[in-house]
Every structure is written in structure tokens, then in C-alpha cells.
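>>> next input, structure requested:
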Amino acid sequence: MPETAAPNSPSAQGHSQSAANTAPNAVSGAVDSPNTVSAETDIDAIRQEGLTGRQLRMARRVAQKNGLAVTSDFDAVRQLRQQGIDPFQRANVLELVTPNDGQTNAASGQMRAATAKVPAHQARVQLPQTVQRKQSLPSTQLGPGENPAERRASEISRIQRDIARRRRRNIMSLLGRLAMFVLLPTIAASFYFYTIATPMYGTKSEFIIQQADNQGSGGLGSLFQGTGLATQTDSTTVQSYMTSREAFLRLDEDYGFVEHFSDPNIDAIQRLDEGATRETAYAMFQDHVQIGLDPTEGILKMEVIAADPVKSQEFSEALIAYAEEQVDQLTQRVREDQMSGARTNYELARQNREAALAELVAIQQETEQGPVGAEQAALQQRITSLQVELDQEQLNLAGFANVSRPNEAQVRATENSIEQIENQIALLRSQMSSGGSLITNDARLRVAEENYAFEVVNVQTAQATLSTAEIEANRQVRYLSVSVAPIAPDEPTYPRAFENTFLAFLIFSGIYLMISLTASILREQVSS
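All right, here's what the predicted structure looks like:
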């Protein structure tokens, strides 16, 4: 193997002197010193020798052992060679190893024995043979008259051009991906919206659900009277009903919703396929009937979309009619319950009053008496009159007794009159106290009259309750008031080509950006 000349050898010095003599004068503006240029040239030459990593590490260790300040492994080889030390000589390598005391003598004896066996012409240690590698980097050797600053500037310019070329290539690749995944789908969507899509007409209407005025209500309930909060629940219920399957089936049965959207003149994307299921048709119904609720005012805003403006208006009017029926049914059961209970109580009170009156008349007919207490008062009055006559006759009889010679005929007449009056008084009193007497009849009449008076009061109360129930039922009434009537437009409302195209561009851009970020993150995770 050819030996590499040391940097301090005469041949190397002669070569450097000849190169220095043949080199032109220094170019104005160079800042590197000759020693720096020489060191860089030597390091470049060492790099071209193709030393292995193990040899370079060994050279750095030998340089550290000899106390040299080196900046790299190649600089360590250079400085060792300037000091006349071969970093790859076996003796220098063995000096790096520090064996134990017991092994030192044995190792030295083995080395002497091995040296004695080797012939004299083979005792010299050979350096590792250099490997010639294919140069993949630009040469660092300076040609005659070449300035290191200009060389570095040319290398930097070449690197910048390479970076600019890669940047242009990446930009073109990015533009290609954007054109493929963003621009082309956006152009296709724009072509559909501007050329293929069937014009659709949207009929808008607004209506509100109102409650009858409650003039007599008070408290917290009156604070929300007349506001949207009072009927917000009813508005939500009507909104749910108008977008329900029941409303869809009624609209299809009455006005042919499915048949209209199955028209072959409608484009394939917006057309309802022949033989489509009910769920598919209902999904299209939900897309073309849009109802919004303003919670502050309670206003329902509806838009019905159809391929024909007349049909759009017809569908809107039909849905509003269905909503009115639903509003009427919201409080119908409550009103019927209130009125039915009040009417039942009133009819029962009337029947009881009629029964009590019939019983009173029957007792009066049976006893042949007038009002309660009238007969008894008349008998009592007669008894009182007879009692007065009796007292008068008794006084007359006592007057006859004071006469010495009374008239016998007058005395007997007075006595007979007193006896008759007493009998009459006894008869009247017996009529008042007998079992079927006037007192019993009066008691029956009094009970019947009291029952009749009680039932009359019940009828009056039931009638007042019925009137109150009617008032409350009227207050529970809800009715639908249309503030904006549905009128068919004379120009297509949909599709909104520009807005839809811009929205498609944003959607495709967002999808591309999300996929790109995800791919970049995954690539970074895999490569790390």
C-alpha cells in the first residue's frame, strides 16, 4: 500500500512551496490567513482518504493523550501528523489501553516474543489501507488562483438555487392538489347550480297564535298576557305538528306532494325517485317545508319550497289550515271538560228543584191546606175568640149569683152557653193536637217548602257556576292570526348559485385542510 506523506516531510513541503510559487498574487478582499487556508487544505485531503469512524475516534483519543487542542477528528489527524505521530501505529494504540499490573508483564513478554518471530523486513506496522469512496459532495480542493470566498459564495448560490427549485416544485405540487381536490369540485358544483338545477319557488308566510283577552285575571299571569311567552308552548306544539308525519300525509293525500316532486322535469338530485319510500318522501318534505319560531314574539315563520309557484302557495295555505285546526283542538278538551261538569251540575239541580216542588204541591193537595201556619193561626184565633166569650159568659153567671132572686131561665141559658163554648174550644184544640191534625200537616209542608227553597238555591248556584265556566272556556280559546299571507313569487328563489358555489368552495377547502393537517401530523409522528 502506498504510504501517505506526512505534512512536515520534505516532499510535502516542496509541494506546498511549488504551489505557492505558481499561485498568483492574493486577490484583494481575501480575509483568510495562509495558515488557515493550509489547514483547510490538509483537512480536505484527510477527508478524501476515506478514514473510518473508528480510526477517527482513535485519532481524537491519541490527540487528547498528547494534550493537543483539536476542533474535529480530522483536525486531530492533521495535528498528530504535524507532530510526527502516527495515530494509527500499533504502539500508539496500545498506549491507550491501561491494563492491570498483573497483565502488564505478560503482555510485554508476548509482544517481545511476537516481535522476535517476525522477520526484520516485516516488523514495521502497516497503516490501515484507505478506501476510495465515490465523491458525492463537491470537492474542497482549491484550484490555482481560486479564492475561498468566491468558492463559498458559489456554493451558497448553488444551494439557494436548489432551495428555490424545490420550493417551486412544492408550490406546483400544492397547486395541483388544490386544483384536484378543491377547484374541480367547486367548478362542478357551480356548473350544477348555474346550469342543471331546477328553479324552485319559496312562498313565505308568518302567523301567530293568540289567546282571548282575560280582563278579570290578575297576579303573575297577567304580566305575560298579550306577550309571546303566553302562547310559546302552543306555538311550539303547532310548529312540531306542521313538520310531523301526520301533516305530511294529509298534505300528500289532499294536494299530491309526492306526485309534484316526482315530476320528471325536476333534475335528478332534487327529484323524488319513483317508488321512493315514505321515509324518503318525508325527509324531502322536511327539507322543503321550513318553519321557524321567534321565541320573543311567538311568531311562526314558514317557507314552503316547490317547483311551481302555484303549488308552493297551495301547500302553504293547506298547512296554515291544518295549523288552525290544531290550534282549535289545543283547548277544546279543557273547555269541554269545564262546560260538561257545569252543565251536569246545573241539570241535576234543576231536576232536584222540580222534584221538591212536586212534593210540596202533592202535600198541599193531600192536606187541603194553604201555606204553612195559616190554618193553625186561624184555629188559634177562633179558640182565642171563644175563650173571650167563655170568660164573658162566666162573668154573667157570676153576676146572676150575686142577685138574691135570679132569673132561672137566664141562669140556665148562660150555663148552656158556657158549656157549648167549652165544647167548641175542646173540639178546636183536639183538631190541632190529633195524629192527622193540622200540626202534622204543617210540619210536612214546612219540610217540603224548605227542600224546595234549598233546591232553588242550588239551581241558582249551578247557573252561576255554568256562567263562570262559559267565561273561563271563552278565555281558553286560541286562534291563529295570519300576519303575512302566503303569496307565490314570480321569480325563482332557489338555487342561489353564487352563495351555494362559495359555500361549496369553503366546504371543500376545509375538508382538504383537515386531511392535509391530519396527514402531516401522522407523517411527523411516524418519522419521529
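>>> switch to C-alpha atoms for all contacts and neighbour counts from now on
OK.
>>> tell me which element residue 361 falls in.
Residue 361 is part of helix 332-367, with elements assigned from DSSP states H and E.
>>> then residue 324?
Counting by DSSP H and E, residue 324 is part of helix 309-330.
>>> what does residue 290 give?
Going by DSSP H and E, residue 290 is in strand 289-294.
>>> could you do residue 189 as well?
helix 184-191.
>>> tell me what that helix is packed against?
helix 497-527 (3 or more C-alpha pairs under 8 Å, 6 or more residues apart in numbering; DSSP states H and E).
>>> list the buried residues in the helix it packs on.
497, 500-501, 504-505, 508-509, 512 (16 or more other C-alpha atoms under 10 Å).
>>> now do stretch 477-496
Buried, per 16+ other C-alpha under 10 Å, within stretch 477-496: 477-480, 485-489, 492, 494-495.
>>> which members of those are positioned in strands?
478-480 (DSSP state E).
>>> just the buried positions in stretch 232-249, please.
232, 234-235, 238-239, 241-243, 245, 247-249.
>>> scratch that, stretch 391-401 is what I was asking about
393-394, 397, 400.
>>> against residue 427, how distant is the nearest residue to residue 475 once chain neighbours are set aside?
Residue nearest to residue 475 in three dimensions, not counting chain neighbours: residue 212, with 5.2 Å by C-alpha to C-alpha, 6 or more residues apart in numbering. Residue 212 sits 73 Å away from residue 427, going by C-alpha to C-alpha, to the nearest Å.
>>> rewinding a little: chain center to the next helix-or-strand element following the strand holding residue 290: distance?
On the C-terminal side of strand 289-294, the closest following helix or strand by DSSP H and E is strand 299-306. Using C-alpha atoms, centre = their mean, to the nearest Å, the distance from the centre of strand 299-306 to the centre of the chain it belongs to is 22 Å.
>>> not counting its own residues, what contacts strand 299-306?
For strand 299-306, the surrounding residues in contact (C-alpha atoms under 8 Å, 6 or more residues apart in numbering) are 200-209, 228, 235, 239, 261, 288-294, 312-313, 315-316.
>>> could you rerun that using 7 Å?
200-208, 288-294, 312, 315-316 (C-alpha atoms under 7 Å, 6 or more residues apart in numbering).
>>> buried ones among those?
200-208, 288-291, 293, 312, 315-316.
>>> circling back: mind putting the ones in strands among the buried residues of stretch 477-496 into a markdown table with distance to residue 377?
Listed next are those as a markdown table, based on distance: C-alpha to C-alpha, whole Å:
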| residue | distance to residue 377 |
| --- | --- |
| 478 | 63 |
| 479 | 65 |
| 480 | 69 |
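>>> go through these and name the one nearest residue 192.
residue 480 (40.5 Å; C-alpha to C-alpha).
>>> which one in the protein is furthest away from the centre?
Distance from the centre of the chain peaks at residue 405, with 129.7 Å (C-alpha atoms, centre = their mean).
>>> and stretch 268-288, how far out from the chain's middle?
26 Å.
>>> now stretch 350-358
Averaged C-alpha coordinates place stretch 350-358 at 64 Å from its chain's average position (C-alpha atoms, centre = their mean).
>>> this one as well, want them side by side:
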Amino acid sequence: MSDTHIKLIAPLNKTTTREGSAATLLRRIPLSFLLVVVVPVLAASFYFLLIATPRYVAEAKFVVRSAGNQQPSSLGVALQGVGIPGGQTDAFAVHAYINSRDGLRQIMRAAPVEEIYGPGRADILSRVPAIFSQRSFESLFKGTRRYIFVGYDSTTGISTLRVQAFRPQDAQIVSEALLTGGESLVNRLNSRAEEDAVAEGERTVVEARARVATAQARLADFRNRERFIDPESTATAGGELVSQLLLTIATLKAERSQIAAETPQSPQLSIIDGRIRAYENQVQQARGELAGGADSLVPKISTYEQLATEREFAQRALLAATQALEAARLDNRRQKLYLERIVNPSRPDEPLEPRRLLSILAVLAIALTVYGTGWLIAAGLRESRQS
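The predicted structure follows:
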């Protein structure tokens, strides 16, 4: 009779099964996935959740406009959209200043930048200068660019300044320093434009006044030399005198003709003839003074008219220069730029950066994209080899 063997059938150990399943699952995960996806996401999670220093954001809004500047119309906005600049681009000069080294120097005059963004307040990846960078102004400039942003809205003409710092008061101080520097820049631009335009106008006015003074002096010298106040008036008076003399001669001749007809032997005829000859001599003398010689009034009148014309042109030039100067001053007042703060930089209450969960998800998305792209390339290479 054979021996009977009794086998005990018992349930497997659940703990051992789970551990084996987890180990099997880990073995099934490709090493490339661990290196490309899991490790970067874990590192990003460790940094953003445990190490990253919170950053406070101070926001300010401002516009740069002139006294006669108007808001762009819908047509102007449409033209801006196709690359035609509008009238609100004066703010770009302030933007360039904020993003420049001069803007950093303005901040350094108001606050210790190396302390604000230095190792004492920022984590190892956020500090300025960076870990392997030298302590220099250039590295400080490149590092602070990460925490300062200025943008422009073409539809409203409003510029937005966002400054990040590791303490709320530091963010407010840096924003205030940049806005103060922008206002100083606008004032310098206004002063330079006004000085150039007004200085040119004043120089033109001075030249025109000198020209008027020269013309007036030449005219005065002519009058003193020739002893004439106005040669034209003298010539007019001389012409009237000649006309009166000729009228008198004509009257005497008519009277003589009448006497000769009535009494041909009258002794009055010789008297009248003498008077006629005297008047004719006086007419010739008066005509000689008006024209006919170097000392006559004709060349003097010509010189006088030339001098008077020069004086008139100089006076008109002075009037035009004076009007141009006043117009330049008024135009400068109308086109004078102003930086107007719409929203002053206030002290933030809570940190807005970094966005920890969003940053981790962004690292995950990038890692998955890189891994998926690499897997597709590897799969394509395998298929090409098999074929």
C-alpha cells in the first residue's frame, strides 16, 4: 500500500507578491525614461518645493506722452498692427533706459543691488551674480535682467514695469529707482530739445537785429552826409516847384501875347520878357538839381531807396525770426514729454514667484517632450535597420 502524501495548499504571501510586482515594474521602466524624465522632475520638485526663495513682485504702470498728444484711434491701432509705428513710441526710450546699464547704475545709487540679489537673500540658483560668474558690473547687469521686465500695450499706450526681489521692500525700492531715472531721462530729453530749438531761434534773432542795426546805421550816415531826411520828399517838393514855375511861365506868356496884340510898343513887354527868362532859368536850375548831374537827386534817391530797401528787408527778417522763436517755444511746450505714473509701485503683500507647481509641470512637459522625441527617433532607426 503506497504512502499517502498530503500537500498543504496555502495562499501566497501578499507582501512578497507586492514587492515582486513593484520590482518587476521598476525593471520594466526604461533607464532612459528615468534619466530624461524622472530625475529632472524630482530635481525640479526638490528645488522649487524646498530650496527656491520666494520672490515678491512690485508692479507699476506709466505713460510717456506730450501735452498735445492724443490717444491712438482704431485706425492708428490697426496701422500699428501692420508695422507702422504710432505716436506712443516715446515710451520706448524709457524702456531702453530701464533695460540699460544706466538704469542699473540708477538702482545702485538708491539701494545696494549686490545685497538685494546676493547670496544672503537668494538661493544658490537665483543669486546674482551666478555661481560660476565673477563679481563684476557686467555679471551684475546680466543677472539683474532676470528680475526686471518692462512691457508696452500698443492699444492703450500704457507701459508696465514689473520688478522681482526677495523682499517686498526691495522690490518697491528698485521699481521706484527705475521710475525716477526714467523721469530724469525724459526731463533731459526735454531740456536738450528746448535748448537746441530755442538756441537756434535766438541766434537767428540776434543776427536779424544786427542786420537791422547795420542797415539803420548806413541810412543814418547817408542822411548826415547828404543832409537829407528823405530825398524822395525833397524830389517831390522839387517837382512841385518846377510845375508851379512852368505854370507861372505859361501865365506870363499868355499875358505877354495879349499885351503884344493890343499894344505892340508897350514897355511892359520887356518887363514880362525878363520875368519869363528869370522863371525859365529857375526851372532849368531846379531840373538840374533833380536830375542830370552827379550832385543831382536822382543818384541820391537811388542810393537812399537801396538803403531803405535793405532796412525794410532786415526789419522783415527780424519780425520773421522773432515769430519763429515764439513758435518754437510754443511748439516745445506742446511737444514736451511727460512721464505720468498711473500706478505707483506698492509694497507687495505676498510672493508671486516662483510658481512652484507650474514650474514643476513645465519641467515635466519638457522632459516628456524630449523623451518622446528621442523614442520616436530611436524607433525609426530600429525600423530602418530591420528593413
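>>> what's the TM between chain one and chain two?
Superposed pair, TM-score by TM-score structural alignment, normalised by the length of structure 2: 0.74. Supporting alignment: 357 aligned residues with a C-alpha RMSD of 4.0 Å.
>>> tell me what the helix holding residue 324 of structure 1 is packed against?
strand 201-211, helix 232-242, strand 299-306, strand 478-484 (3 or more C-alpha pairs under 7 Å, 6 or more residues apart in numbering; DSSP states H and E).
>>> in TSV, list these along with distance to residue 517 of structure 1.
Putting these into TSV (distance: least, C-alpha to C-alpha, whole Å) gives the following:
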stretch	distance to residue 517 of structure 1
strand 201-211	40
helix 232-242	42
strand 299-306	39
strand 478-484	49
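>>> for residue 222 of structure 1, find the nearest of the ones you listed.
Short answer: strand 201-211, nearest of these by C-alpha to C-alpha, at 12.3 Å.
>>> what number of residues lie near residue 273 of structure 2?
15 (other C-alpha atoms under 10 Å).
>>> surely it is in a helix?
Yes - with DSSP: H, G, I helix; E, B strand; the rest coil as the criterion, residue 273 of structure 2 is part of a helix.
>>> so the residue lying closest to it once chain neighbours are set aside is in which element?
Distance criterion C-alpha to C-alpha, 6+ apart; nearest residue to residue 273 of structure 2, sequence neighbours excluded, is residue 256 at 7.8 Å. According to DSSP H and E, residue 256 of structure 2 maps onto helix 231-262.
>>> mind giving me the packing neighbours of that helix?
Looks like helix 231-262 of structure 2 contacts helix 268-290, helix 297-335 (3+ C-alpha pairs under 7 Å, 6+ apart).
>>> so the first one versus helix 231-262, what angle?
In other words, helix 268-290 of structure 2. On the basis of axes from the mean of the first three to the mean of the last three C-alpha atoms, to 10 degrees, helix 268-290 of structure 2 is oriented at 160 degrees to helix 231-262.
>>> distance check, the residue nearest the centre of structure 2 against residue 330 of structure 2.
Nearest to the centroid of the C-alpha atoms of structure 2, with distances taken as C-alpha atoms, centre = their mean, sits residue 90, at 5.2 Å. Applying C-alpha to C-alpha, the value for residue 90 of structure 2 to residue 330 of structure 2 is 20 Å.
>>> map residue 246 of structure 1 across to structure 2 for me.
Aligned counterpart of residue 246 of structure 1 in structure 2: residue 102 (TM-score structural alignment).
>>> actually residue 195 of structure 1, not the one I typed
Checking TM-score structural alignment: residue 195 of structure 1 goes with residue 50.
>>> that match - how many residues pack around it?
Residue 50 of structure 2 has 10 nearby residues by other C-alpha under 10 Å.
>>> quick one on the thing from earlier: which SS class is the residue farthest from the centre of structure 1?
coil.
>>> so which bit of structure 2 is the helix or strand hosting residue 114 of structure 1 matched to?
According to DSSP H and E, residue 114 of structure 1 maps onto helix 101-117. Aligned using TM-score structural alignment, helix 101-117 of structure 1 spans no residues in structure 2.
>>> so where is stretch 345-362 of structure 2 in structure 1?
Counting by TM-score structural alignment, stretch 345-362 of structure 2 sits on residues 486-503 of structure 1.
>>> returning to what we had before: hey, which of the helices and strands packed on helix 231-262 of structure 2 is tucked in deepest?
Across these, the average number of neighbours (mean count of other C-alpha atoms under 10 Å) peaks for helix 297-335, which reaches a mean of 17.
>>> that one packs against which elements?
Using 3+ C-alpha pairs under 7 Å, 6+ apart, helix 297-335 of structure 2 sits against helix 168-226, helix 231-262, helix 268-290.
>>> repeat the analysis, applying 10 Å as the threshold.
strand 56-66, helix 168-226, helix 231-262, helix 268-290 (3 or more C-alpha pairs under 10 Å, 6 or more residues apart in numbering; DSSP states H and E).
>>> could I get the ones you listed in JSON lines, plus columns for distance to residue 379 of structure 2?
Formatted as JSON lines, those follow (distance: least, C-alpha to C-alpha, whole Å):
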{"stretch": "strand 56-66", "distance to residue 379 of structure 2": "46"}
{"stretch": "helix 168-226", "distance to residue 379 of structure 2": "50"}
{"stretch": "helix 231-262", "distance to residue 379 of structure 2": "109"}
{"stretch": "helix 268-290", "distance to residue 379 of structure 2": "116"}
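>>> of all the ones you listed, which one is nearest residue 37 of structure 2?
Comparing those by C-alpha to C-alpha, strand 56-66 comes nearest, at 30.2 Å.
>>> what about the closest residue to residue 91 of structure 2 other than its chain neighbours, distance to residue 93 of structure 2?
Take residue 91 of structure 2 and drop its neighbours on the chain: the residue closest to it by C-alpha to C-alpha, 6+ apart is residue 64, 5.1 Å away. Note on residue 64 of structure 2: its distance to residue 93 of structure 2, by C-alpha to C-alpha, is 9 Å.
>>> repeat that for residue 317 of structure 2.
38 Å.
>>> which one of the buried residues of stretch 391-401 of structure 1 is nearest residue 109 of structure 1?
residue 394 (189.2 Å).
>>> from residue 403 of structure 1, how far off is that closest one?
15 Å.
>>> now do residue 261 of structure 1
Counting by C-alpha to C-alpha - residue 261 of structure 1 and residue 403 of structure 1 are separated by 134 Å.
>>> how close does stretch 377-386 of structure 2 sit to structure 1?
Following the fit onto structure 1, the mean deviation recorded for stretch 377-386 of structure 2 is 5.7 Å by mean C-alpha distance after the TM-score superposition for structure 1.
>>> wait, a helix at residue 131 of structure 2?
No - going by three-state DSSP, the assignment for residue 131 of structure 2 is coil, not a helix.
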